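Trainee: Below: sequence and its predicted model.
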Amino acid sequence: MTNTPSLTDRIKAEAREAGFDAVGITRAEVGAREQARLDAFVEAGQYGEMAWMAETLERRRDPKTLWPEARSVVVCAMNYGPDHNPLDELTHTDRGVIAAYARNRDYHDLVKKRLKRVARWMHAELDCQVKVFVDTAPVMEKPLAASAGVGWQGKHSNLVSREHGSWLFLGEIFTTLDLAPDAAETDHCGSCRRCLDVCPTDAFPSPYTLDARRCISYLTIEHKGQIPREFRAAMGNRIYGCDDCIAVCPWNKFAETAREAAFVAREDLTLPLLSELAELDDAGFRARFSGSPIKRTGRDRFVRNVLIALGNSGSADALASVAALLDDGSPLVRGAAAWAYLRLGGEPGDRPARETDPEVLSEWSYPASS
């Protein structure tokens, strides 16, 4: 072993100095149980349209396929805890709810910048090779974080920490150093199943198993087509992501509000008016969400989500905002507008006479309550 206790202490101190709230060290390997869970997830097709989950399966199962020389992984975490309970916002039906992690800057940029700072120090001071990864790479970061003692994977499959609850961004530094690993965190979920029971779309077939195809986060961010009808009403006013299973976790009682300014919610992304968001064209969308992770969904998918929320608002005042989009240039937007229009009491005969898109026309053929 090339490691001494003072060496790991130095690495962790440097990571905390860089702004990370939790740090742990593990070997560059993933356990058999976690590999089996990933295999089952892919085999069942629960990844939906995220084809890269299947395409990168082997690389995810074994970190050394990404970098054969890797011996250890330094897992770093940053707290993004909100200053409120996101569940309290679901009653504001005229306003949209954005997942807590997406209410300010894109965390990928900041986390990677901080990781690179630590990695450069390790390379210079410890004479080792390093590579950094955030969740855009095929890395099973939550199992690595659990084995590094940063937290454990809860029944909702997200990481849970006794110090930070479920509000953690993760990043990893792979290194050629052969470091002594920290003790893995044990599972402290016990008999609790709040995260499973709160899910509005029943996205958990069993504890520790997520079917992304039913998850509101997946549907509002990754899914490219019309939202399946069976999930639209359950979406409520959630327009980008969903925090329900995270927010309900009792371990959040120990969580603190994010201290990093880039993770403090912007005022204009906290319960924005749905009617205002519905008016966004492509240029307006790009301007409003510049630097935000929301920008990657594109205007059409985002407005689709806004229209579902408007349809769920039950407000006759929302009908004008919806009607204005019945003739939008995007079939995705027009289809969602048709559903929302009928749900709010609009008449089927009001559809634009020149509508020819089959998928949009199909939206007009369903009863308004569906």
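Mentor: Sure thing, it's come through.
Trainee: going forward, measure contacts and count neighbours with C-alpha atoms only.
Mentor: Noted.
Trainee: what sits against D182?
Mentor: Residues counted as contacts of D182 (Cα atoms under 8 Å, 6 or more residues apart in numbering) are 24-26, 147-149.
Trainee: try it again with 7 Å
Mentor: When contacts are counted by Cα atoms under 7 Å, 6 or more residues apart in numbering, D182 touches 24-26, 148-149.
Trainee: Can you tell me the number of residues neighbouring G45?
Mentor: Other residues near G45 number 17, with proximity taken as other Cα atoms under 10 Å.
Trainee: Distance check, it against F204.
Mentor: 14 Å (Cα to Cα, to the nearest Å).
Trainee: Can you tell me the SS state at A258?
Mentor: Under DSSP: H, G, I helix; E, B strand; the rest coil, the three-state class of A258 is coil.
Trainee: And for it, the neighbour number?
Mentor: Residues lying near A258 (other Cα under 10 Å) number 20.
Trainee: I'd say it and G81 touch.
Mentor: Yes: counting by Cα atoms under 7 Å, A258 sits close enough to G81 to count as a contact (4.8 Å).
Trainee: Work out the gap between stretch 140-152 and the centre of the chain.
Mentor: 17 Å (Cα atoms, centre = their mean, to the nearest Å).
Trainee: Run through who's touching that stretch.
Mentor: 22-26, 30, 34, 60, 75, 153, 159-161, 181-187.
Trainee: Any of these buried? List them.
Mentor: Among the contacts of stretch 140-152, those classed as buried by 16 or more other Cα atoms under 10 Å are 22-26, 30, 60, 75, 153, 159-161, 181-182, 184-185.
Trainee: just checking, which of those residues belong to strands?
Mentor: The strands, defined by DSSP state E, take in 22-26, 75, 153, 159-160 from the buried ones among the contacts of stretch 140-152.
Trainee: take the one below as the second:
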Amino acid sequence: MNRRKPEIKAELIGFAQEAGFAKVGVCRPDAVPQMADRLAAFVDAGMHGQMGWMAERMAWRGDPTALWPAARSVIMLAEPYTPDHDPLAVLNRPDRAAISVYAQGRDYHDVVKKRLKHVGRWLVDQTGAEIKVFVDTAPVMEKPLAQAAGLGWQGKHTNLLGRDLGSWFFLGAIFTTLELEPDLPEQSRCGSCTACLDICPTDAFPAPYKLDARRCISYLTIEHKGPVDEDLRGLMGNRIYGCDDCLAVCPWNKFARTARDARYDARDDLLDPPLTELAALDDAGFRARFSGSPIKRIGRDRFVRNVAYAIGNSGDPALIGAVSPLVDDPDRAVADAARWAILRLKEESR
């Protein structure tokens, strides 16, 4: 095996690219020693909000060598989901719902993990090494590891972007007992640009390269349980699941790779659906509509809560009828959001 290490890595990259990944890089599990301290500071400051899982498994998340001590290499892979439409255009249509691009198609967890396993099996067959694959649901900090592996760098918005990838790509990780030659880490190339910071509707970035999740619309619409603070609701606009603003304005997107998997194409009913249609969803209707979508995991109540906020931000009193039935909703956060929306629309119509 030793004599073939360089060849194995080259063949691995070729196989992964043929399987659908746009870029592959390798780093050591201990390549980012400052990762644990950064995570601890983030959690200690409370910026993780209600994401208790960050604190619960912080030892593993901050130190890949603790997650799997036998691992000798981390293979990071990028898979594009670049949209073929302007993701910010829907923000000018307040009666429609803005859904984050990554959630407009098939659930990426299923697609990327299947592809990772395919590449992992090839590596096992070729080398006999052990592997573990991870896609976003395990205590792995993919973005710092991907930067260490040379795929890109964490921009001022803390998301990963690359010179030849842009902003729109998913990350997957293969931990392996095989020792592979690491790639050179990528350096930040944001320069003096602050486009991603300037566009944030809720000022969720207290400083470049720092995110306060408690103010991030992606966090508020997906992770946050219960009512959203009233001073933030009006800033959410019609964004009901995630937010793409900071990704969409990045100048590096001129180098974005085209998505190769049609399963990431936007579904017609998720591109810019009417808010009135979504407000009427009961639990069964929600589950049916979002089968196979990452949206399904937040549940009907949190989703409809977000829709009610969007209706309240629409400025259109004609939508009061769509949200009125929700004032008696069994979920307290939904009922609260509906009352807030009606009051806001009535005040604006005076």
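Mentor: On my side now, so go ahead. These figures come from a predicted structure and were not determined experimentally.
Trainee: TM between them?
Mentor: After superposition, the two chains reach a TM-score of 0.97 (TM-score structural alignment, normalised by the length of structure 2), with 348 aligned residues with a Cα RMSD of 1.4 Å.
Trainee: And the strands in the stretch 151-300 of structure 2, which stretches?
Mentor: 153-154, 160-161, 169-176, 239-241 (DSSP state E, counting those that start in this stretch).
Trainee: how many other residues sit next to S324 of structure 2?
Mentor: 17.
Trainee: OK, contacts around whatever residue of structure 1 lines up with it?
Mentor: By TM-score structural alignment, S324 of structure 2 lines up with A323 in structure 1. Contacts for A323 of structure 1 (Cα under 7 Å, 6+ apart) come out as Y341.
Trainee: Find the nearest non-adjacent residue to R286 of structure 1, please.
Mentor: K295 (6.4 Å; Cα to Cα, 6 or more residues apart in numbering).
Trainee: And for K225 of structure 2?
Mentor: R302 (7.1 Å).
Trainee: Tell me how far the one you found lies from G120 of structure 2.
Mentor: 36 Å.
Trainee: just checking, R239 of structure 2 touches R96?
Mentor: No: when contacts are counted by Cα under 7 Å, R239 of structure 2 is not listed as touching R96 (9.1 Å).
Trainee: Which residue ranges of the stretch 51-200 of structure 1 form helices?
Mentor: Taking DSSP state H, counting those that start in this stretch as the test, the helices found in the stretch 51-200 of structure 1 are 52-55, 57-61, 107-126, 141-147, 194-198.
Trainee: D39 of structure 1: which of those is closest?
Mentor: Among the helices of the stretch 51-200 of structure 1, the nearest to D39 of structure 1 by Cα to Cα is helix 57-61 (7.8 Å).
Trainee: buried ones in that closest one?
Mentor: 57, 59-61.
Trainee: what about that helix, how far off from structure 2?
Mentor: Averaged over the aligned pairs, helix 57-61 of structure 1 sits 1.0 Å from structure 2 after superposition, using mean Cα distance after the TM-score superposition for structure 1.
Trainee: Now do that helix: distance to the chain's middle.
Mentor: On Cα atoms, centre = their mean, the centre of helix 57-61 of structure 1 falls 20 Å from the chain's centre.
Trainee: again with stretch 75-92 of structure 1
Mentor: 12 Å.
Trainee: For it, measure first residue to last.
Mentor: Stretch 75-92 of structure 1 end-to-end distance (Cα to Cα) = 37 Å.
Trainee: Pull the residues that contact stretch 290-305 of structure 1.
Mentor: By Cα under 7 Å, 6+ apart, stretch 290-305 of structure 1 touches 102, 104-106, 220-221, 224, 239, 278, 282, 285-286, 289, 330, 332-333, 336.
Trainee: can you do 8 Å?
Mentor: Contacts of stretch 290-305 of structure 1 (Cα under 8 Å, 6+ apart): 102-107, 220-222, 224, 226, 238-240, 277-278, 280-282, 285-286, 289, 330, 332-333, 336-337.
Trainee: same thing with stretch 158-166 of structure 1?
Mentor: Residues contacting stretch 158-166 of structure 1 (Cα under 8 Å, 6+ apart): 79, 81, 142, 145-146, 150-154, 167-168, 246-247, 249, 251-256.
Trainee: 6 Å instead, please
Mentor: 151-153, 246, 251-252, 254-255 (Cα atoms under 6 Å, 6 or more residues apart in numbering).
Trainee: export those residues to JSON lines and tack on distance to P272 of structure 1?
Mentor: Formatted as JSON lines, these follow (distance: Cα to Cα, whole Å):
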{"residue": "G151", "distance to P272 of structure 1": "33"}
{"residue": "W152", "distance to P272 of structure 1": "34"}
{"residue": "Q153", "distance to P272 of structure 1": "32"}
{"residue": "I246", "distance to P272 of structure 1": "22"}
{"residue": "W251", "distance to P272 of structure 1": "28"}
{"residue": "N252", "distance to P272 of structure 1": "25"}
{"residue": "F254", "distance to P272 of structure 1": "28"}
{"residue": "A255", "distance to P272 of structure 1": "25"}
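Trainee: among those residues, who's most crowded?
Mentor: Result: G151 is most packed of the contacts of stretch 158-166 of structure 1 (other Cα under 10 Å), 29 neighbours.
Trainee: What residue in structure 2 is paired with that residue?
Mentor: In structure 2, G151 of structure 1 lands on G152 (TM-score structural alignment).
Trainee: What separation do you get for the closest residue to its match other than its chain neighbours and S73 of structure 2?
Mentor: Leaving out its chain neighbours, the residue that sits closest to G152 of structure 2 by Cα to Cα, 6+ apart is G162, at 4.1 Å. Distance of G162 of structure 2 to S73 of structure 2, computed by Cα to Cα: 21 Å.
Trainee: got it, and R287 of structure 2?
Mentor: From R287 of structure 2 to S73 of structure 2 the distance is 39 Å (Cα to Cα).
Trainee: Likewise for G242 of structure 2?
Mentor: Distance from G242 of structure 2 to S73 of structure 2, by Cα to Cα: 32 Å.
Trainee: Fine by me, thanks again.
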